[in-house]
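Enquirer: Please work out how this folds:
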Amino acid sequence: MTHVASAPHEAPLTQIDHARAGRVTPQMAAVAAAEGRDAEAIRAAVACGRIAIPANVRHGSLAPAGVGSTLDGVPLSTKVNVNLGISGDLSDEAAEWEKVAVALELGADAIMDLSNSGKTAAFRRELIRRSPAMIGTVPMYDAIGYLEKALVAITPEDFLRVVRAHAEDGVDFVTIHAGMNRRVIESFKETGRLANIVSRGGSLIFAWMEATGRENPFYEYYDEVLAILHEFDVTISLGDAMRPGSGYDATDAAQVAELVELGKLTKRAWDAGVQVMVEGPGHMALDEIAANMRLEKRLCHGAPFYVLGPLVTDIAPGYDHITAAIGGAVAASAGADFLCYVTPAEHLRLPDASDVREGLVATKIAAHAADIAKGVPGARDRDDRMSDARRRVAWDEMFDLALDPARARAVFESAPPSNEGTCTMCGKMCALRTVNAIMDGLAVDLDADQR
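Expert: Below you'll find the predicted structure:
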């Protein structure tokens, strides 16, 4: 049953507060217009937590996007996220801005700034100022550089300071690994894993817990985290510290134990008037994906689901944008609402702008294919227009309709055809050109060398 509770605040502050008060906000109206839905249906789903609209009150350049499904089960379009950010080994801010440009050019719905080296606030603030896409962060990544302390010296109060700094800057959603509590750690240690913990944020929290002997600070002080997020309407993206990092570990005791905890934390966030997304695997065999999507929706009360991949095989370094796109298409068609891209550089190095382009296009293909499969209203319209343009051999229209127009045009122009209205694949033997001529009552005369 869907959990709905009134937020314990005198005046509505967040999207979920306003929705429960019966008000359609400008952000809800914008999502309704973008998705071709009724604004009241959007409001009702936000009120129940089925749709999240990450929209920090300080992100003035934001073009709001909705993640999830309406109460009648009709999904919104699957959203796609791009990860980027400054790394200690490759600290090149100009390169990161090049990636931002590619992400915005190709229509990414979200950008996660995963910067983890040095003072990252200036980059984050400028990204929020420039970007119409929603912005996410993982405050845990920033903690050591922001606080200038060794990991074991950081206190729970310090962690909360970093969360507040990100919220004040205008971040729309934050990944908080609050579900990996002592109970989950015990399950992980008892059952074991092939790849252990592959979540960067999860590994840091695990290290802190083991070194200090304390509970996960984001779990122990979860109410304080929620109070900060509510103040700025930051959506909590409940991170999956125990996501499987290999197909062998998929759907194991540690993953499921954490998911149970995430379901409890989802309800607590809704009670506090905070919007929720839940993060999911990871690496997973193709035949396990659909069941995992249903499991998450059941245990987390229909909250929007945000998945990385899943990568369906572990032996394709250099091509993991493909392994992730295969899994992403299955995941989204089975109920996932939000896909995090994976690039060809996954497991190998920090991605460059070219990797970002390849990864984002692959993930957008997966998302769009899933939208068609799960019946998102209007999802097939663009495909039908492309088919009509192909029938008419209308190249400029085809390029405009492509997910990556620049790439499509560049490939075509790299090998100019000798016959107008064709390409070098078929030349004069182009099936569409031949049938068009016949349908127009024209004679078809192919030269001998075209047989």
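Enquirer: drop to CA atoms for contacts and neighbour counts, all remaining ones
Expert: Fine.
Enquirer: for the longest helix seen in the chain, which positions count as buried?
Expert: If each helix of the chain is counted by residues according to DSSP state H, the longest one is helix 353-373. The neighbour-count check on helix 353-373 (16 or more other Cα atoms under 10 Å) flags 353, 355-373 as buried.
Enquirer: What lies in contact with it?
Expert: 77-82, 95-96, 98-99, 102-103, 106, 108, 321-322, 324-326, 328-330, 332-333, 339-345, 379-380, 403-404 (Cα atoms under 8 Å, 6 or more residues apart in numbering).
Enquirer: filter those to the buried ones?
Expert: Taking 16+ other Cα under 10 Å as the criterion, what is buried in the contacts of helix 353-373 is 77-82, 95-96, 99, 102-103, 106, 108, 321-322, 324-326, 328-330, 332-333, 339-345, 379-380, 403-404.
Enquirer: Which of the residues you listed fall within strands?
Expert: Residues of the buried ones among the contacts of helix 353-373 located in strands (DSSP state E): 79-82, 339-340.
Enquirer: The residues you listed: which two are farthest apart?
Expert: Lys79 and Val82 (10.5 Å; Cα to Cα).
Enquirer: coming back round to it: ok, so of the ones in strands among the buried ones among the contacts of helix 353-373, who is nearest Gly22?
Expert: Checking these one by one against Gly22 (Cα to Cα), the nearest turns out to be Lys79, at 25.8 Å.
Enquirer: before we move on, the earlier item: now for Lys79 and Val82: what residues contact both?
Expert: Both Lys79 and Val82 are contacted by 108, 110, under the criterion Cα under 8 Å, 6+ apart.
Enquirer: ok, for Ser131, nearest residue in space, not its chain neighbours?
Expert: Ser61 (6.2 Å; Cα to Cα, 6 or more residues apart in numbering).
Enquirer: residues contacting the one you found?
Expert: Neighbouring residues of Ser61 by Cα under 8 Å, 6+ apart: 128-132.
Enquirer: And this one, please, so the two structures can be compared:
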Amino acid sequence: MNYTTQMDAAKKGIITKEIETVAKKENMDVQKLMQLISKGKVAIPANKNHKNISAEGVGKGLKTKINVNLGISKDCCNIDIELDKVKKAIEMKAEAIMDLSCFGKTREFRNRLIDISPAMIGTVPMYDAVGFYDKELKDITAEELLNVIETHAKDGVDFMTIHAGINRETAEVFKRNPRLMNFVSRGGSLLYAWMHLNNRENPFYEYFDKVLDICEKYDVTISLGDSCRPGCIDDSTDPSQIKELMTLGELAKRAWKRNVQVMIEGPGHMALDEIKANMILERKLCHDAPFYVLGPIVTDIAPGYDHITSAIGGSIAATYGADFLCYVTPAEHLRLPDLEDMKEGIIAAKIAAHVADIAKGIKGARDWDNKMAHARRELDWEEIFKLAIDPEKARKYRESSRPEDEKTCTMCGKMCAVRNMNKVMEGKNINILRDDD
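Expert: Next up, the predicted model:
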């Protein structure tokens, strides 16, 4: 039996190799997984032309996934440096990599990325359009914008951010409700500017059926972009954000009728006490489509530490319904991240995802923590390092300050509660001031 997309296969009861892979990774019954995919509650972004992908599922009941952003820009256009980041992200087992390249040899970098990556690959075609045609934004035609989408699809991109929700109606809501930070979505701001300069409807909204034609042909998952995501906590949960979210929900239903998989993108900057309500709103307005969030960043005062502000928000968001976390690095708002920034961003996002999986009761999530607790009780340092989310950093800290008693650390020494409780429970004496017998 033939099928066009993973969603089409699931509706027809066909177990694709990608569905089988995800079911095994998630320890989920394959029939249950197919039911979730057929209803749009789970997506498996896997372009037919991405031959070496190790498929991942994003959505309801699955482990929280993380995405790593990278790519070349006009100010930092060294492809080899970005490929080093790609290799590190793969080594650190990021489930997704988004190529946000916006200058120079974008296609060369994208093709090399897809060739080497088992992780799913995402792009934002709007970023690429100006450089792709070497034309000013105003002069790019709607047809040319659609052609960029098709080029990315042919190359093997698994999911694309398409800012189709910022239509004229949403733009009017934005104009009537001024914001402190206006738009901070790069793609959304470019489309808003294109619409304004050409006095035209957003081509991705106007020609959404043509976008679906492309995505169905190559099985590209649409990540419906949030042009109106808040760029500061003062702008969160405002009329523009909610109006766009309603539009994204309508577009998701149109995509599912064509068997095109969908993810919904979400905030952004947001105060802690608004996160739960926003997750509920997305689930309701977007019909349980997988939710992909940037952060949320829960305070605006921490440049240089936004991997932390993002991890705080991300763990809460994923606990209450987000399925996919876009990492944020310490360089956010300041510069293109380097390799070390990227590593810190990945670790922070992985922590947030795991914290949420424990809270959501994802099968097996607590096992890792229980193994770590057992290793700590045994003061088995090698096992502790092996289980650590960042073994290199854990070992480096341990070796930088050696204790008198090798079983302990330099915080407590022989006053170590674990050491002493082990001895008491074994019926042994506790020698703190003297050497053990």
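Enquirer: one step back: quick check: the residue nearest to Ser131 of structure 1 vs Ala55 of structure 1, distance?
Expert: Noted for Ser61 of structure 1: a distance of 10 Å to Ala55 of structure 1, by Cα to Cα, to the nearest Å.
Enquirer: likewise Gly201 of structure 1?
Expert: Between Gly201 of structure 1 and Ala55 of structure 1 the computed distance is 23 Å (Cα to Cα).
Enquirer: So for these two, which sits in the more crowded spot?
Expert: A side-by-side neighbour count of Gly201 of structure 1 and Ala55, using other Cα atoms under 10 Å, places Ala55 first with 28 against 21.
Enquirer: which SS class is the more buried one?
Expert: When classified by DSSP: H, G, I helix; E, B strand; the rest coil, Ala55 of structure 1 comes out as coil.
Enquirer: Out of the ones in strands among the buried ones among the contacts of helix 353-373 of structure 1, the closest to Ala207 of structure 1 would be?
Expert: Scanning those for proximity to Ala207 of structure 1, where the rule is Cα to Cα, the winner is Cys340, at 25.4 Å.
Enquirer: Show me what the closest one aligns to in structure 2.
Expert: Aligned by TM-score structural alignment, Cys340 of structure 1 pairs with Cys326 of structure 2.
Enquirer: isn't that match right next to Asn67, touching?
Expert: Yes: with contact defined as Cα atoms under 8 Å, Cys326 of structure 2 reaches Asn67; the gap is 4.7 Å.
Enquirer: Spatially nearest residue to Gly313 of structure 2 (excluding sequence neighbours)?
Expert: Counting by Cα to Cα, 6+ apart, Pro296 is the residue found nearest to Gly313 of structure 2 once chain neighbours are left out, at 4.7 Å.
Enquirer: With Arg366 of structure 2 instead?
Expert: Distances taken as Cα to Cα, 6+ apart place Ile358 nearest to Arg366 of structure 2, at 6.0 Å, with adjacent residues excluded.
Enquirer: Map that neighbour across to structure 1 for me.
Expert: By TM-score structural alignment, Ile358 of structure 2 lines up with Ile372.
Enquirer: And for Ile114 of structure 2?
Expert: Correspondence of Ile114 of structure 2 to structure 1, assessed by TM-score structural alignment: Ile128.
Enquirer: mind checking which helix or strand that match is in?
Expert: In this assignment (DSSP states H and E), Ile128 of structure 1 forms part of helix 121-130.
Enquirer: Pull out the buried positions in that helix.
Expert: Neighbour counts using 16+ other Cα under 10 Å place 123-125, 127-129 of helix 121-130 of structure 1 among the buried residues.
Enquirer: what does Asn420 of structure 2 align to in structure 1?
Expert: The alignment partner of Asn420 of structure 2 in structure 1, by TM-score structural alignment, is Thr434.
Enquirer: and the gap between that match and Glu420 of structure 1?
Expert: 13 Å.
Enquirer: who's more crowded, the two?
Expert: Thr434 (17 against 10).
Enquirer: how far away is that one from Glu157 of structure 1?
Expert: 72 Å.
Enquirer: which ones are touching the residue nearest to Gly313 of structure 2?
Expert: With Cα under 8 Å, 6+ apart, Pro296 of structure 2 has these contacts: 267-270, 275, 309-311, 313-314, 317.
Enquirer: so which of those residues is the most crowded?
Expert: Highest neighbour count within those: Gly314, with 34 neighbours (other Cα under 10 Å).
Enquirer: Under the alignment, what does that one map to in structure 1?
Expert: Checking TM-score structural alignment: Gly314 of structure 2 goes with Gly328.
Enquirer: pretty sure its match contacts Gly309?
Expert: Yes: with contact defined as Cα under 8 Å, Gly328 of structure 1 counts as touching Gly309 (4.9 Å).
Enquirer: Mutual contacts of those two, please.
Expert: Residues touching both Gly328 of structure 1 and Gly309 (Cα under 8 Å, 6+ apart): Leu339.
Enquirer: Please verify my assumption that Ala254 of structure 1 contacts Arg183.
Expert: No: using Cα under 8 Å, Ala254 of structure 1 is not in contact with Arg183; the gap is 9.5 Å.
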